[in-house]
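Colleague: Provided below are the primary sequence and the corresponding predicted coordinates.
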Amino acid sequence: MKKTMFTMLAVMSMGAVQAQPGTPVPGSYGFAPPMPRQIAPAPRQVAPMPRPPVPEYAKGSPAAVLEEGMERLLERLRSKDLNTDLLRNYLDNEVAPYFDFDYMAKSAAGNMYRHMSEGQRIRMAKRIKQQFLSTMVQRLISYNNQTVSVVSQRMQPNARTGMVTTTIRGPKGYPTRLDFRFYKAKEGWKVFDVMANGQSAVVHYRRQFRQTMYMPRGRDQRPVARPHRQLSSGS
């Protein structure tokens, strides 16, 4: 009996009995209450970041004109009966009037434009229009529910020219940035250049123009523009 009591006192004094959390442990007055469990704090709920408000542009502004044209174009692209011929016809009748291809031809030709005949200027503008619309047909015929958003509108101090930035987002891949440069014509706002991810359409046509034109000097040392056979053709 004494040996048993001695053993119990020895074990208790050495701390060999370690109570697990939540189990009763011996105390001075019988058994102590269970130790409270440590509960991990609940994760903080982070409120979602609010989306920036969609900017509203004044009616008749370049951004408003572009939004209206984009909405009609996307509606046409969603139609089930769309094919290449219908799309080309739609772009020629509904989209082309928003662009000034004569202005684009003049910008692409630069100083050489004043040395070109009226027929050469008309053919150059016509060719740029055909190339531009053909590229649009190739890109748009594979439309797959991409969305177009107007991001910003920046106007020059004279309020006669400006640039509207848009983004095109698809189900996969990175968004494409398109910058439309406008100027105020008598008929309203006209697009005279488009930049896709910083690549200018006018600069592209300017490179083409330099490859198809050369300027030999005559007897009076004045530069004379001579058309390439592609520009002299009726196409």
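Modeller: Structure's in. What do you need?
Colleague: hey, let's count contacts and neighbours off CA atoms from now on
Modeller: Noted.
Colleague: got the contact list for the biggest helix by length in the chain?
Modeller: Longest helix of the chain, by residue count under DSSP state H: helix 118-140. For helix 118-140, contacts defined as Cα atoms under 8 Å, 6 or more residues apart in numbering pick out 77, 84, 87-88, 91-92, 96, 101-102, 104-106, 113, 205, 227, 231-235.
Colleague: Which positions in that helix come out as buried?
Modeller: Neighbour counts over helix 118-140 (16 or more other Cα atoms under 10 Å) mark Gln120, Arg121, Arg123, Met124, Ala125, Lys126, Arg127, Ile128, Lys129, Leu133, Val137, Leu140 as buried.
Colleague: Identify each buried residue in the helix or strand just after it, please.
Modeller: Note on helix 118-140: by DSSP states H and E, the next helix or strand toward the C-terminus is strand 147-155. Neighbour-count burial for strand 147-155, counted by 16+ other Cα under 10 Å, picks out Val148, Val150, Gln153, Met155.
Colleague: want to compare, so here's the second one:
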Amino acid sequence: MRHATVALATLWLGLGLAGAQAQAPPAAQAEGAPAASAASGEGPTEVVQNAAQGMLGELDKDRDAFRRDPEKVRQLVDKYLLPHFDTQYSATLVLGRHWRAATPEQRKRFVDAFYQSLLNNYGSALVDFTAERLKIYPNKVDPDATRVTVRTEVKRANGDRVAVNYYLRRTPQGWKAWDVVIDGISYVNSYRTDFGEQIEAQGLDAVIKRLESGERPEAIGRQAGRKS
């Protein structure tokens, strides 16, 4: 997802992305994190809307403080975005058959490293995101539906508008996003292709180490494209 990564990061960052902390215990969530959507009765559109509004509301209180302290950005993502993303399911799709072959330690290292890489490289983009740049379209959901697409539109800094659609599925904890499609490009499919090529060439451990070193995920994909 080379040309759309920044647009993704501006809203559901790790989400992107995400895969973050897929195996972390509940206590790892930020203190004061919002309740699961199942408990609050939120529908899928409300999940996206409330998460965005909560995050933007806190940003508006003191954006300069978030610019000065990257750790505050991480806490914001952990509090408002991460609880509503199906991190484990998304990570299994990104790695595909390589997830099934991975050890529990490799799985944990991958999701942690992927999350940290996205957050470190694109967390600052969240600070400049404003409510005026986001439009969420209403969505009538069948009561029996188990999967839903929430359509939104994001206005980029240059004024261009891009479709950003969230794929959510019903879980025991409520509606959770598992894929983000930006301008027709799926986060899951793009990273699965990019990482898959590098895993085939170098092995999963090598890809994890590159993410742990701070390399941008899409840079790994670009290298795969040059070598193919």
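Modeller: Okay, I see it. Fair warning: this is a prediction, and the values are worked out from it, not measured in the lab.
Colleague: Check the mean deviation of the longest helix of structure 1 from structure 2.
Modeller: Helix 118-140 of structure 1, aligned to structure 2 and superposed, deviates on average by 2.6 Å (mean Cα distance after the TM-score superposition for structure 1).
Colleague: can you map out the strands along structure 1?
Modeller: 25-27, 30-32, 147-155, 161-169, 176-185, 188-196, 199-200 (DSSP state E).
Colleague: Need the ones you listed in CSV (columns: distance to Glu68 of structure 1).
Modeller: Output for the strands of structure 1, formatted as CSV (distance: least, Cα to Cα, whole Å):
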stretch, distance to Glu68 of structure 1
strand 25-27, 78
strand 30-32, 77
strand 147-155, 11
strand 161-169, 13
strand 176-185, 14
strand 188-196, 13
strand 199-200, 23
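Colleague: out of the ones you listed, nearest to Lys59 of structure 1?
Modeller: Between Lys59 of structure 1 and these, the tightest spacing by Cα to Cα is seen for strand 188-196, at 11.9 Å.
Colleague: so where is that closest one in structure 2?
Modeller: Mapped onto structure 2 using TM-score structural alignment, strand 188-196 of structure 1 spans residues 174-182.
Colleague: Need the residues that contact the matching stretch.
Modeller: By Cα under 8 Å, 6+ apart, stretch 174-182 of structure 2 touches 4, 7-8, 16, 36-39, 41-44, 47, 84-87, 89-90, 162-170, 186-188.
Colleague: quick one: that stretch to chain centroid distance?
Modeller: On the basis of Cα atoms, centre = their mean, to the nearest Å, stretch 174-182 of structure 2 sits 8 Å off its chain's mean C-alpha point.
Colleague: Can I get the buried part of the contacts of stretch 174-182 of structure 2 as one ChimeraX selection?
Modeller: Entered in ChimeraX, the line below selects the buried ones among the contacts of stretch 174-182 of structure 2, by 16+ other Cα under 10 Å:
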select :4,7,8,16,36,37,42,43,44,47,84,85,86,87,90,162,163,164,165,166,167,168,169,170,186,187,188
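Colleague: need the contact list for the spatially most central residue of structure 1.
Modeller: Geometric centre of structure 1, nearest residue: Thr167, 2.1 Å, by Cα atoms, centre = their mean. Residues counted as contacts of Thr167 of structure 1 (Cα under 8 Å, 6+ apart) are Val148, Ser149, Val150, Val151, Pro175, Thr176, Arg177, Leu178.
Colleague: and if we set it to 6 Å?
Modeller: For Thr167 of structure 1, the contacting residues are Val148, Ser149, Thr176, Arg177, by Cα atoms under 6 Å, 6 or more residues apart in numbering.
Colleague: can I get those in JSON lines with distance to Lys190 of structure 1?
Modeller: Shown next, in JSON lines, are these (distance: Cα to Cα, whole Å):
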{"residue": "Val148", "distance to Lys190 of structure 1": "19"}
{"residue": "Ser149", "distance to Lys190 of structure 1": "19"}
{"residue": "Thr176", "distance to Lys190 of structure 1": "22"}
{"residue": "Arg177", "distance to Lys190 of structure 1": "19"}
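Colleague: And for the aligned residue in structure 2 for Leu178 of structure 1, nearest residue in space, chain neighbours not counted?
Modeller: Correspondence of Leu178 of structure 1 to structure 2, assessed by TM-score structural alignment: Val164. Spatial nearest neighbour of Val164 of structure 2, chain neighbours left out: Ile182 (4.5 Å); criterion: Cα to Cα, 6 or more residues apart in numbering.
Colleague: burial of that neighbour, as a residue count?
Modeller: Ile182 of structure 2 has 22 neighbours, counted by other Cα atoms under 10 Å.
Colleague: again, but for Ser13 of structure 1
Modeller: Ser13 of structure 1: 10 neighbours (other Cα under 10 Å).
Colleague: cool, and Gln75 of structure 2?
Modeller: If we define neighbours as other Cα under 10 Å, then Gln75 of structure 2 has 16 of them.
Colleague: Can you give me the distance of the alignment partner in structure 1 of it to Pro175 of structure 1?
Modeller: Matched by TM-score structural alignment, Gln75 of structure 2 corresponds to Asn89 in structure 1. As for Asn89 of structure 1, its distance to Pro175 of structure 1 is 28 Å (criterion: Cα to Cα, to the nearest Å).
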